[in-house]
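# With the input below, show me the fold.
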Amino acid sequence: MESNEQKEVADFLEQYSEIFNTMVKQVLSGSDKENLNSMMDSEKLTELLSKGVQVDTAELFSKQMSFMTQQAELWQNATKALLGSKVESVVSEERNDKRFKDSEWSENPVYNYLKQSYLLSSNMMQDTVNSLHFDDPKAEEQVKFYTRQYISSVSPTNNALTNPEVCRDILESKGENLIKGLQNFMQDLQQSPADALKINQTDVDAFTLGEDLAYTPGDVIYQNDLIQLIQYKASTKKVNEVPLLFIPPFINKYYVLDMDEQKSLIKWAVGQGHTVFVISWINPDKTLSHKGFNDYMKEGPIASLDVIEELTKSKKVNVVGYCIGGTLLATTQSYLLAKGDTRINSLTFLTTLLDFEEPGEIGVYLSEKMLPFLKKDIKEKGLLDGRVLGLAFSMLRENSLFWSYFVNNYLKGKDPAPFDILYWNSDSSNLPAETFDFYMTNTYQENNLIKDGAVEVEGVPIELSKIDTPSYFLATIADHIVLWQASYKGAKALSGPTRFVLAGSGHLAGVINSVDHGKYPHWVNEELSDTAEQWFESSTKKEGSWWTDWENWVEPQSGKQVTARKQGSKKYPSIEAAPGSYVRKRI
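Reported below is the predicted structural model:
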């Protein structure tokens, strides 16, 4: 290596050292010893395995014997392969496992052995855990989740010296890929909070809001501390009398519903003759740490209803809530009905949880020991850093959303490709400490929201069972954040006429599966069966987007046709063009 190259590497290492040391100081100075130990307790897994666990010894012994037999066969095959013989694989990766797609993993005897040895060991670890029977289902979920995380982390694909693609890149670039990878790593560290690594998943300079994404014409016609309210320009001469309001999740940016023309539910709804309004949440900083869940309700949906009623002169509004926005919508409607306010004409819940008994894999982060620490830590900081939450969600699909980018960005030294959904996914939003505490306590921790009267908002008991408003629930079959069976329980909890529809794909792709470009089917059933499984067994599969089914449901509840409305009014003039300024604030 030339002297100038040596100096370049040394400079990189020195810069990395400075950044890393700064991060360590931030972590140590911001955490007391008790909290630090609670996060780094090496005995957590031992504790989980020591209480209420029974071992199926017969099954475990059988799996161990099978593992030993397969390992012996693998050794024999590896020896034959090195001598030039063709041999069958002892174990193969799953068809959707993209980590071993390079031909070297199957054609090179050494890499093929590394792959198969890893797969055998992985299967053995999983079989060992599966032979354990837990009294506490939550403990079982945690053990299986963290076992999977460990298995994924030690894959030979994640090591520069055992990944054939990386080895080729090192030889071809003379090691420059590693220097570029280190540079990428340091840039990500600089953009990360002390609590988590925010790994770059897309080219953040490839998109501009208002040009490439979120460019459906409209105006911000109202704003307060927490929201900007956008009214979209009508694209039809006549519109429905009853306007339509979208409430996106306040832990994300709204433009997931307005990505581009091919995936914009907002633009499509405008084209169907709806007067569309959308809440664009602020990305809060510490000055808003005092804002609670009640503030999000009053300054969000309720303030929007007031403005929409004044603008459109309509006494009724159809409202759509997405994910946590749907949870807020249900809470708001219960609150309003208790006060005699019936302005919400219909409710649409997109991938929404109301009953948190089955929270999905995100629940593994929220154990009885972890939640108090999280609440205390977030209260001290004033907010939940959205990048930490983003990492937590990425680790639910760790191989596709974390380790693949670790290899691409840091080991291969490449920049991630532009991808609009991942751009949105990386555009995180913070959450005020007060809101986080209220929400976590009454949903994931104690599941109070589904219990009538267990939650009060400004002295008003929240009783979901008394909501008799026509409701439409959309869940997605491969959702790992909101299990569709859990969403179904929420649909059963309300007392009004309810339609439940199940869409293909997951939490994002299944929702923005458009009519013209959609590739996922949906399932419908005119009856709301006792259980989700019964509903699915008697459901009918329909090809294409669920959007048309929803439009057929909401259109009869949208009133007569009236002349298209202009954006804003004298009282609510245009503040700025959509998408507004709140959505542009990045962490």
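# all contacts plus neighbour counts: C-alpha atoms, from now on.
Will do.
# quick one: the helices in the stretch 151-300 of the chain?
Along the stretch 151-300 of the chain, the stretches classed as helices by DSSP state H, counting those that start in this stretch are 164-173, 176-190, 265-271, 293-297.
# ok, then the element right after the last one?
Under the assignment DSSP states H and E, the closest C-terminal helix or strand after helix 293-297 is helix 303-312.
# Give me the buried positions along that following helix.
Buried residues in helix 303-312, defined by neighbour count with 16 or more other Cα atoms under 10 Å: 303-305, 307-309, 311-312.
# I'd like the structure of this one too, to check against the first:
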Amino acid sequence: MEAQNLNEPHLPTLEQMQQWTEVMGRAQQLLLEQAAGATGRALPFNPDAVARIQTSFANEGLALWQRFLDSGGMLRDQAEPPPPSSPAARKDRRFADPAWSNHPFYDLIRQSYLLLSDYLLKLTDAVDGVDPKQKAKLRFATSGMLDAVSPSNFPLTNPQVMEKTLQSGGENLVKGLQHMLADMEKGQLTQTDGAVFEIGRNIATTPGKVIKETPLYQLIHYTPTTDKVLETPLVIFPAWINRFYILDLSPEKSFVKWALDQGISVFLVSWKSADASMKDLLWDDYILRGQVDAIDTVRELLSVPSVHTIGYCVAGTTLAATLALLAARGEADKVASATFFTAQVDFSEAGDLSLFVDDDQMKLVDQLSTSGFLDGRYMAATFNLLRGRDLIWNYVVNNYLLGQDYPPFDLLYWNGDTTNLPAQWHKNYLTQLYRDNQLVVPDALSIDDTPLDLRKVETPLYIQAGREDHIAPAESVWKATSHFSGPIRFLLAGSGHIAGVVNPPAAGKYQYWSCDELPKSLEDFVADAKETKGSWWPDWAEWIKSLGDSTVSAKKGGRVPGKGSLKALEDAPGRYVKQR
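As a prediction, this is how the structure comes out:
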């Protein structure tokens, strides 16, 4: 039987249109009464603002119905755009299929949903007299609820799903059910075909050796690719919330390989995913037995006074504490420079993640970590919630409703390769930093009985932020510039938390903004900054070399992995990154 095309002009019949009109009218009225009634009674609204919002909603709703009635239930010409005043005129990838605009039934559903979404979000903003954090929680919850109930997420109200179901005889739903059951069994949403990738074979392939292993980390020394290297080596600290190979996805995307090609000796810390043996680990351990230990190890191996360092995300936050600790101990000269990849030290404007630090969330962490460590799937779900439309519901539609095959995508494979976290450390991080913002308060935190004061840090810093970062917002990353005493170069990269960092020059993607002198505010920076097309990596390499350094042979002694005082234990990427 030939599949029925949802865009054929003989659909729908007059009787169907009359029924749809009645049903949608009743549905819209129920939603209006619920939003304006129950929600309005539960929260203290600004009455003037609510009156304006309700009037606008009513007027736009009437205009929507008038346009629908004027169309006579006829299909819209594909060349005819939706009315510019309508919320449906907005670009929204969920409704990109032409049927959403051309078919009267789906067009009405779409525009009604967008109109109601606008109304509820504006109503949320009209809440008055509550704590700003509570208001932010309300807006986040409202936005998440609206994303969840989008008509694109349900088979009967998604024209793409209906057409695919008719064409395949329902095979897409059977395949989607298989996908969903498999995800339920593993407790995690699948975003890509994991069978395509293998660590050490087609990702994390940069040659090197593991030269040290502790209960907390493995230290990887990468094989030089140039005859001469900077005398001062580089030690990279990835976030232990994820696997390190985000910086070594493939030779074309690898920051590690690119840094080697710039004539830099590269060492990288591969953190161990937490298990029950790590239940007592705290932030002190990641600082003292992690970062400080790795810095001292590399210094001793190469007989150099100092190292360059990079800290990504939470490892950047930790690197700031490490610098403060070394400064307090009179050992600041162990670090020649520190680079922060999308890292926060001042959490006063930390974005939506700060909504997950209340008492209820802490109780949930306790419930999920009875063995002393937090399953990484919990953190993955939290990060996905921050962009639920793109990282959850997009895959619900594609994987479960359309039954599409998973595309091979190395970045998404990395995103799903979760790591476990020591539970007590994680709770302390959320409460002491995200909730109480203690790192920027002089002497509020101590490591090994040494009070931390970021103002004592005079190390040259390179602070990179992502313009569209939803995990470490640019506004939050910028705040670090006011807490240190040394020279700072701030750079704003295009894109977000991952793509803004992993942007190799050869790709020719995105752009970055920079200023020769550090302005007083992010607003001044944006106003004065020079835009440069492409990757910011060359800017960073130029900055590193501008600090002044001699070059040495890359072929002698400890510069060759495993040939110095620390012998090779195994080939990179090592066993820790493969442990689950």
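# Superposed, how do the two chains score by TM?
Remark: TM-score between the superposed chains equals 0.88 [TM-score structural alignment, normalised by the length of the second structure]; 534 aligned residues with a Cα RMSD of 2.1 Å.
# and of the buried residues of helix 303-312 of the first structure, the nearest to Gly459 of the first structure?
Relative to Gly459 of the first structure, the closest of those is Ala303; by Cα to Cα it sits at 18.9 Å.
# The most centrally placed residue in the first structure in helix, strand or coil?
With distances taken as Cα atoms, centre = their mean, Phe393 lies nearest the centre of the first structure, 5.0 Å away. Here Phe393 of the first structure is recorded as helix under DSSP: H, G, I helix; E, B strand; the rest coil.
# Residue in the second structure paired with it?
Alignment note: Phe393 of the first structure maps to Phe383 in the second structure; criterion TM-score structural alignment.
# Pull up the gap between the closest residue to that match other than its chain neighbours and Asp352 of the second structure, please.
Nearest residue to Phe383 of the second structure, sequence neighbours excluded (Cα to Cα, 6 or more residues apart in numbering): Ile471, at 7.7 Å. To Asp352 of the second structure, Ile471 of the second structure is 8 Å away according to Cα to Cα, to the nearest Å.
# When the two are compared, which one has more neighbours?
Neighbours were counted for Ile471 of the second structure and for Asp352 using other Cα atoms under 10 Å; Ile471 has more, 23 against 18.
# Looking for the alignment partner of that one in the first structure.
Mapped onto the first structure by TM-score structural alignment, Ile471 of the second structure lines up with Ile481.
# Make sure its match is actually in contact with Glu361.
Yes: using Cα atoms under 8 Å, Ile481 of the first structure is in contact with Glu361, at 6.9 Å.
# Please list all residues in contact with the counterpart of Leu234 of the second structure in the first structure.
Mapped onto the first structure by TM-score structural alignment, Leu234 of the second structure lines up with Leu244. Contact analysis of Leu244 of the first structure by Cα atoms under 8 Å, 6 or more residues apart in numbering lists 274-277, 317-320.
# go on, Ala42 of the second structure?
Counting by Cα under 8 Å, 6+ apart, there are no residues that Ala42 of the second structure touches.
# cool, the one 10 residues further on as well?
With contacts defined as Cα under 8 Å, 6+ apart, Arg52 of the second structure is in contact with no residue.
# Give the equivalent position in the first structure for it.
That one, Arg52 of the second structure, aligns with Ser62 by TM-score structural alignment.
# biggest helix in the second structure by residues?
helix 47-70 (DSSP state H).
# next structured bit after that one?
Immediately after helix 47-70 of the second structure, counting by DSSP H and E, sits helix 99-102.
# Report the distance from that following helix to the chain centre.
32 Å (Cα atoms, centre = their mean, to the nearest Å).
# Give me the next element, helix or strand, following it.
helix 104-125.
# In the first structure, what range does that next one match?
Counting by TM-score structural alignment, helix 104-125 of the second structure corresponds to 109-130 in the first structure.
# what's the mean distance for the matching stretch versus the second structure?
By mean Cα distance after the TM-score superposition for the first structure, the fitted stretch 109-130 of the first structure averages 1.0 Å away from its aligned residues in the second structure.
# where does that stretch sit relative to the chain's centre, distance-wise?
The answer for stretch 109-130 of the first structure is 29 Å, by Cα atoms, centre = their mean.
# what do you get for stretch 243-255 of the second structure?
16 Å.
# Figure out how far stretch 36-56 of the first structure is from the centre of its chain.
So, by Cα atoms, centre = their mean, the centroid of stretch 36-56 of the first structure is 27 Å from its chain's centroid.
# Which positions within that stretch qualify as buried?
48-49.
# again with stretch 103-118 of the second structure
Going by neighbour count (16+ other Cα under 10 Å), the buried part of stretch 103-118 of the second structure is 103-118.
# before we move on, what about stretch 487-503 of the second structure?
488-503.
# just stretch 249-268 of the second structure next, same as before
Quick answer for stretch 249-268 of the second structure (16+ other Cα under 10 Å): 249-250, 253-260, 262-268.
# what's the matching range in the first structure for it?
Per the alignment by TM-score structural alignment, stretch 249-268 of the second structure matches residues 259-278 in the first structure.
# Overlap of the contact sets of Ile471 and Asp352 of the second structure?
Contact criterion Cα under 8 Å, 6+ apart; residues shared by Ile471 of the second structure and Asp352: Leu386.
# ranges for the strands of the stretch 301-450 of the first structure?
Remark: strands assigned in the stretch 301-450 of the first structure by DSSP state E, counting those that start in this stretch are 317-322, 344-350, 383-384, 431-432.
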